[in-house]
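**Q** Sequence and predicted model, in that order:
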Amino acid sequence: MRGVFLDTLTMKLEELDTSALEKSLDRWDFYETTAPEEIAARINEADVVISNKVVLDRAAIDGAPQLKLICVCATGTNNVDLDAAKARNIAVRNVQGYAGASVPQHTLALILALATRWHDYHRDVTAGRWTRSPIFCLLDHPVMELAGKNLGIIGYGDLGQKVAQLGRALDMNVLVAESFVGHRQADRIPLQQLLAESDVISLHCPLSEQTENLVDKDFLAAMKPGALLINTARGGLVDEPALADALRSGHLGGAALDVLSAEPPPVDHPLLAKDIPNLIITPHNAWISRESRQRLLDGVVKNIEEWKKGEMG
């Protein structure tokens, strides 16, 4: 059987152990990137296709007569036309849980960065402001002490729970928003209450019809003045122009995002403007520790091996 990996650059495979993947099928073709016009030719004779972000729409799927398995090298499957795959009886498998250590670590780093304003102070030091200071330190940017503050979690799956655990280790009080699917639980509170009481809000919910642009003008206005917003989930959760306005107005104390609605973002993206205060943007790399990427790749291999057992058994 033949396999094709369409976007290995998203995984930086040279840093990982790929031996199990290479042994999983008779032949592999690896491509660092694949443009839309290259997809058809590359998967035409493939039995198995791996894609992280390359879109496999109905035309691509229907144009691959031998295709039997699509492995999404990620958690989300929104880049695959699931209806088209089902119509062809093509299995689609994703990988979950691989970033359970990396994403909470990154989230905590963003919270700490915003609270301590270390990015602003580092910029001041490199600009020579400390050298010119008449006193021994700089006190220009307000620092939030996290102990005793309220950490609001929206989306309480594995990642949300682990971020909550890290917050408690800093002596923060954890508040959890009610589920969007209507499950009432005694230890959760209405979203509006969470917005009003949280000093830090961290998003960990999936992107859906219910949560798209969840963080809009009204959401931001309802947040506690001076609060911090963290998003390591999905860019589409946030109305980005509204967030820019809330930061410029001073209503929010800061925001840190690892995801944007368009990735990579265009040069005129509203959150890339240079006049937005206390905003940190990292390039969707909360998940990219070597250990996390290895777990992801191992998960893909496991999916292939389990599929082969079902095919041959």
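**A** Nice, thanks for sending it over.

**Q** C-alpha only now, for contacts and for neighbours.
**A** OK.

**Q** Residue 201: helix or strand, and which one exactly?
**A** Using DSSP states H and E, residue 201 sits in strand 200-203.

**Q** What residues of stretch 27-37 count as buried?
**A** Within stretch 27-37, the residues scored as buried using 16 or more other Cα atoms under 10 Å are 28, 33, 34.

**Q** Quick check: residue 66 is in a strand.
**A** No - under DSSP: H, G, I helix; E, B strand; the rest coil, residue 66 sits outside any strand and is assigned coil.

**Q** all helices of this structure, in order?
**A** For the chain, applying DSSP state H gives helices covering 19-24, 39-43, 58-62, 82-87, 102-116, 118-126, 158-169, 191-197, 217-222, 240-249, 290-312.

**Q** looking at the ones you listed, which is closest to residue 73?
**A** helix 290-312 (6.5 Å; Cα to Cα).

**Q** Pull the distance from that closest one to the chain's centre.
**A** Offset of helix 290-312 from its chain centre (Cα atoms, centre = their mean, to the nearest Å): 21 Å.

**Q** quick one: that helix to helix 102-116, angle?
**A** Taking axes from the mean of the first three to the mean of the last three Cα atoms, to 10 degrees, one finds that helix 290-312 is oriented at 150 degrees with respect to helix 102-116.

**Q** contact partners of helix 290-312?
**A** Helix 290-312 has contacts (Cα atoms under 8 Å, 6 or more residues apart in numbering) with 11, 15-18, 20-21, 24, 69, 71-74, 93-96, 98-99, 101-102, 287.

**Q** take the one below as the second:
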Amino acid sequence: MHHIVYLERSTIIADMRRPNFPHRWSEHAMSNPEDMLDRLGDCTIAIVNKLPLTRTVISALPRLQMVAVPATGTNHIDLEACRERGIVVSNVRDYAGSAIAEHVFMMMFALSRNLLAYRQTLSEGGWQRSDQFCLFAHPISDLDGATLGIVGQGSLGRSVAKLATAFGMRVLFAERKGASTVRPGYTAFDSVLREADVVTLHCPLNDETRGLIGEAELRAMRRSALLINTARGGLVDETALIRALDEQWIAGAGFDVVTVEPPPTGHPMLAPALLGRPDFLLTPHIAFASRGSMQRLADQLIDNIEAFFAGEPRNRVA
């Protein structure tokens, strides 16, 4: 009988059915890395969201046959070690396209229309002191007619592009950074940085994309441009981003992710001076977390486990 162990149940806020085959189910609201070996012990199927499943941990789990990831990203798992053992690793896909796209546009609207700056001005009594019916305290930009550069043409990038088209934006999909040729339907990475009014990131974090946006890329963007990141924190050099905002290399940034999550006390992206800026938005990795998306994630997670049991693994990354 399979023993299924879920290490981080509280990371999914949704109803979760049990797999439709004989099994033993163990779950923990949260776990720490030091808990993993004890809790996974004799499991055959491990559900691991963000905890590091390293080669050392994998080698200590002789009965492990499958890792079910309740997320799309798998950079926390040693996939090569899993392949060597024949351990199936499956992730969930295409469950949060609309949720993430709406979050991206929420940030784009708030920043392009200077929502936070106007809120601050109102709280300071600026409108009350105005000599006319309206108050032109901060510049406002339209998305209609603006150029959106999208890095990543997976389901999330395409979902954002769909909304962008509806709002009358020109959409450019960025070719891989440093690519020698440009594929049909793509625009050179450097050209996207130069032309886009908004750049939004929707690519995985791996050795190729780590530090994708650094000082050189931020300096290459328009001074009026916005940078949105709802993908992974490690895609952007955070020190360079803060400097870009301080020195106005770009007009603003909206982030849903940081390099270390949860961020420790003193993390630079949570500095009060930064969070108090009207040109910066930070949300706590919730772009995917609408009710509908979370339920689709939970359902697909169990679908993946049932497919593995049936001998037809799906959504495999290893």
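**A** Yep, it's here. Quantities reported herein were computed from a predicted structural model and do not represent experimental measurements.

**Q** so what number do they get for TM-score?
**A** Laid over one another, the chains give 0.91 as their TM-score (TM-score structural alignment, normalised by the length of the first structure), with 307 aligned residues with a Cα RMSD of 2.0 Å.

**Q** returning to what we had before: quick one: closest of the helices of the first structure to residue 204 of the first structure.
**A** helix 158-169 (5.6 Å).

**Q** what's that closest one aligned against in the second structure?
**A** Counting by TM-score structural alignment, helix 158-169 of the first structure falls onto residues 155-166 of the second structure.

**Q** next one: the matching stretch to chain centre, how far?
**A** Relative to the mean C-alpha coordinate of its chain, stretch 155-166 of the second structure is positioned 15 Å out (Cα atoms, centre = their mean).

**Q** Mean per-residue distance, it versus the first structure.
**A** Compared with the first structure after fitting, stretch 155-166 of the second structure has a mean deviation of 1.4 Å; criterion: mean Cα distance after the TM-score superposition for the first structure.

**Q** Tell me the buried residues in that stretch?
**A** Within stretch 155-166 of the second structure, the residues that count as buried by 16+ other Cα under 10 Å are 155, 156, 157, 158, 159, 160, 161, 163, 164.

**Q** With stretch 299-308 of the first structure instead?
**A** With burial defined by 16+ other Cα under 10 Å, the residues of stretch 299-308 of the first structure counted as buried are 299, 300, 301, 302, 303, 304, 305, 307.

**Q** And stretch 236-249 of the first structure, by the same measure?
**A** For stretch 236-249 of the first structure, a neighbour-count test (16+ other Cα under 10 Å) marks 236, 237, 238, 239, 240, 242, 243, 244, 245, 246, 247, 248 as buried.

**Q** CSV for the residues you listed, including distance to residue 80 of the first structure?
**A** Shown next, in CSV, are those (distance: Cα to Cα, whole Å):
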residue, distance to residue 80 of the first structure
236, 18
237, 21
238, 23
239, 25
240, 26
242, 30
243, 30
244, 32
245, 35
246, 35
247, 36
248, 38
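
**Q** Please name whichever of the helices of the first structure is nearest to residue 180 of the first structure.
**A** helix 191-197 (9.5 Å).

**Q** got a list of contacts for the closest one?
**A** Identification of contacts with helix 191-197 of the first structure by Cα under 8 Å, 6+ apart yields 150, 152, 175, 176, 177, 178, 201, 219, 222, 223, 224.

**Q** Out of these, give me the two with the largest separation.
**A** 178 and 224 (18.2 Å).

**Q** Neighbour count for the two, which is higher?
**A** Shown here are residue 178 of the first structure and residue 224; by other Cα atoms under 10 Å, residue 178 has more neighbours (22 against 19).

**Q** From residue 60 of the second structure, how far off is the equivalent of the more buried one over in the second structure?
**A** Under the alignment (TM-score structural alignment), residue 178 of the first structure pairs with residue 175 in the second structure. Distance from residue 175 of the second structure to residue 60 of the second structure, counting by Cα to Cα, to the nearest Å: 41 Å.

**Q** what's the burial count for the closest residue to residue 164 of the first structure other than its chain neighbours?
**A** For residue 164 of the first structure, ignoring the flanking residues on the chain, the nearest one in space by Cα to Cα, 6 or more residues apart in numbering is residue 174 at 6.2 Å. As a burial measure, residue 174 of the first structure scores 23 neighbours (other Cα under 10 Å).

**Q** and residue 174 of the first structure, how far is that from residue 163 of the first structure?
**A** Per Cα to Cα, residue 174 of the first structure is found 10 Å from residue 163 of the first structure.

**Q** Over to residue 113 of the first structure?
**A** As judged by Cα to Cα, residue 113 of the first structure and residue 163 of the first structure stand 15 Å apart.

**Q** Nearest residue to the counterpart of residue 43 of the first structure in the second structure in space, ignoring adjacent ones along the chain?
**A** Using TM-score structural alignment as the criterion, residue 43 of the first structure maps onto residue 40 of the second structure. Leaving aside its sequence neighbours, residue 40 of the second structure sits nearest to residue 5 (Cα to Cα, 6+ apart; 6.3 Å).

**Q** counterpart of the one you found in the first structure?
**A** Mapped onto the first structure by TM-score structural alignment, residue 5 of the second structure lines up with residue 4.

**Q** thinking that match is in contact with residue 42, fair?
**A** Yes - Residue 4 of the first structure is within contact range of residue 42, at 7.4 Å (criterion: Cα atoms under 8 Å).

**Q** Show me which of those two is the more surrounded one.
**A** Legend: neighbour count by other Cα under 10 Å for residue 4 of the first structure and residue 42, higher for residue 4 (22 against 18).

**Q** Enumerate every residue touching the more buried one.
**A** Per Cα under 8 Å, 6+ apart, neighbours of residue 4 of the first structure: 28, 29, 30, 31, 42, 43, 46, 48, 49, 50.
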